[in-house]
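Enquirer: Here is a sequence together with a model predicted from it:
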Amino acid sequence: MMLGRFANVRPALDEDDTFLFEVFCTLWERETALMPNPQLVQHFLRIQYITAERRFQVRYPQLERFVVLSDGEAAGRIYLHRTPAMLQIVELTLLPAYRSRGLATALIRDVMAKAHQTGQLVSIRAERRSELAAAICERLGFRMVVVDDQDRFFEWSPPSDRSKDSAGPVTEGPQDRGTLSSHSVP
């Protein structure tokens, strides 16, 4: 099932691989900034990208990959996975020039609206080091359900299903949920 009805995304095509790789590379800027060999950095990043894409395909066989658009320009990527009960934001990353404009918030709200129509939960992961990403999730009505060494996992329930929000405390440990990187916040 596609989410192509969103005005600000389009399905990712095979031809978008170079762009999706470029977006992926922005997630590693801090880690690769001090590496002295640019060719080695590109090789390292390509291996990381291929590994991540394969992991997504194995973990989420029905993964829906989209290119995020801003005024018709490619601005980032959003990967979604549906189950009957949940709509997971597996990955949401924007290019640096498009961050802090409210675009990620608008995308998350679009996903929430779609999930509301179908009565699904929405899940997302925010890096633990990103207070901003966590604050955005909480501001949008997500509640933290799991915390591990690296991430915080959030869920949102449609208003008619809010009784589930009070079911249980935040737990510690890894979970298979979506992601909002610290680089992808609005």
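Expert: Okay, I see it.
Enquirer: can we go C-alpha only for contacts and neighbour counts from here?
Expert: Will do.
Enquirer: Check the offset of the helix or strand Gln117 falls within from the chain's centre.
Expert: Assignment of secondary structure by DSSP states H and E places Gln117 within helix 103-118. On the basis of C-alpha atoms, centre = their mean, to the nearest Å, the separation between the geometric centre of helix 103-118 and that of its chain is 12 Å.
Enquirer: Give the buried residues for it.
Expert: Using 16 or more other C-alpha atoms under 10 Å as the burial criterion, the residues of helix 103-118 that qualify are 103-105, 107-108, 110-112, 114-116.
Enquirer: Who are the packing partners of it?
Expert: Applying 3 or more C-alpha pairs under 8 Å, 6 or more residues apart in numbering; DSSP states H and E, we find helix 103-118 packed against strand 86-94, strand 121-127.
Enquirer: May I see those strands arranged in TSV, with mean neighbour count and distance to Thr18 as well?
Expert: As requested, the helices and strands packed on helix 103-118 are exported to TSV (neighbours: other C-alpha atoms under 10 Å; distance: least, C-alpha to C-alpha, whole Å):
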stretch	mean neighbour count	distance to Thr18
strand 86-94	25	15
strand 121-127	26	25
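Enquirer: And those strands: which comes nearest Glu138?
Expert: With C-alpha to C-alpha as the criterion, Glu138 lies closest to strand 121-127 of those, at 10.9 Å.
Enquirer: just checking, what packs against the closest one?
Expert: Applying 3+ C-alpha pairs under 8 Å, 6+ apart, we find strand 121-127 packed against strand 86-94, helix 103-118, helix 131-139, strand 151-156.
Enquirer: I'd like those laid out as CSV, including distance to Ile78.
Expert: Output for the helices and strands packed on strand 121-127, formatted as CSV (distance: least, C-alpha to C-alpha, whole Å):
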stretch, distance to Ile78
strand 86-94, 4
helix 103-118, 9
helix 131-139, 15
strand 151-156, 17
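Enquirer: Put this next to the previous one:
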Amino acid sequence: MQENNGHHLVSLRKHTTDDLAFMQALYASTREAELAMTNFTRQEKEAFIQQQFNAQYQHYLHHYNSDKFDIIEFDGQAIGRLFVDHWDREIRIVDITLTPDYQNKGIGSYLFKQLFEQAKAGNKAVTIHVEHNNPAKNLYQRLGFELKTQTNEIYLLMQWTP
């Protein structure tokens, strides 16, 4: 998948073990605000991030088909990850994360719209989990996702249907 966004190219490529350090740093960027509120030392924060990233990554590999676990690139530079699993009746977005410098630039919306086209072609829904207080929830709602289910007031399963 490639898009000439102005003069810039957004593309996906299958992740490899060579991407693990990038993905861990990307994961760390999503936890910075939370960890800033702790009294952890730098080493404790790094150990916590490594443990949490490894647990999440292993969970994804164990519970989802990783054939569509991709690195998002912008002009050939890794800027995020898009992990997707295709099921009989839905396309599950397992994870989408962009580095802070590339958030709010339309890249996520572009990638979602590509998935919506795939969903329309296969007559499938697109689903994604999001925490109730995650600002990305607003983007998902703007794109047409609606609440499907809620787990213990924290996790929402949102669904887009063609």
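Expert: Cool, got the structure. Keep in mind the model is a prediction, meaning the values are calculated, not measured.
Enquirer: returning to what we had before: where in the second structure does the helix holding Gln117 of the first structure fall?
Expert: Applying TM-score structural alignment, one finds that helix 103-118 of the first structure aligns to the residue range 107-122 of the second structure.
Enquirer: post-alignment, the helix holding Gln117 of the first structure versus the second structure, mean distance?
Expert: Mean deviation of helix 103-118 of the first structure from its aligned counterpart in the second structure after superposition (mean C-alpha distance after the TM-score superposition for the first structure): 1.1 Å.
Enquirer: Between strand 86-94 and that helix, find me the angle.
Expert: Comparing the axes of helix 103-118 of the first structure and strand 86-94 via axes from the mean of the first three to the mean of the last three C-alpha atoms, to 10 degrees yields an angle of 170 degrees.
Enquirer: now helix 103-118 of the first structure against strand 121-127, angle please.
Expert: Using the same axes, to 10 degrees: helix 103-118 of the first structure against strand 121-127 is 160 degrees.
Enquirer: who wins for proximity to Gly72 of the first structure among the helices and strands packed on strand 121-127 of the first structure?
Expert: Nearest to Gly72 of the first structure among those is helix 103-118; the distance by C-alpha to C-alpha comes to 13.0 Å.
Enquirer: Can you report how many residues lie near the corresponding residue of the second structure for Gln150 of the first structure?
Expert: Taking TM-score structural alignment, Gln150 of the first structure has Ile154 as its aligned residue in the second structure. Around Ile154 of the second structure sit 11 other residues, with neighbours defined as other C-alpha atoms under 10 Å.
Enquirer: Average separation of stretch 45-58 of the second structure from the aligned part of the first structure, please.
Expert: Mean deviation of stretch 45-58 of the second structure relative to the first structure after superposition (mean C-alpha distance after the TM-score superposition for the first structure): 0.8 Å.
Enquirer: And the contacts of that stretch?
Expert: Defining contact as C-alpha atoms under 8 Å, 6 or more residues apart in numbering, one finds that stretch 45-58 of the second structure is touched by 24, 27-28, 35.
Enquirer: Longest helix in the first structure, by number of residues?
Expert: helix 38-59 (DSSP state H).
Enquirer: Compare whichever helix or strand comes after that helix with the second structure and give me the mean distance after superposition.
Expert: Of the helices and strands lying after helix 38-59 of the first structure in sequence (DSSP H and E), the nearest is strand 64-70. Here strand 64-70 of the first structure is compared with the second structure after superposition; its mean distance to the aligned residues, by mean C-alpha distance after the TM-score superposition for the first structure, is 1.2 Å.
Enquirer: counting contacts, what elements does the very next helix or strand once past strand 64-70 of the first structure pack onto?
Expert: The C-terminal neighbour of strand 64-70 of the first structure among helices and strands, as given by DSSP H and E, is strand 73-82. Contact here means 3+ C-alpha pairs under 8 Å, 6+ apart; on that basis strand 73-82 of the first structure packs against helix 17-25, strand 64-70, strand 86-94.
Enquirer: and the residue mapped onto Arg46 of the first structure from the second structure, how far is that from Arg13 of the second structure?
Expert: In the second structure, the position corresponding to Arg46 of the first structure is occupied by Gln50, as judged by TM-score structural alignment. Gln50 of the second structure sits 24 Å away from Arg13 of the second structure when distances are taken as C-alpha to C-alpha, to the nearest Å.
Enquirer: Same question for Gln24 of the second structure.
Expert: In this view, Gln24 of the second structure and Arg13 of the second structure are 17 Å apart by C-alpha to C-alpha.
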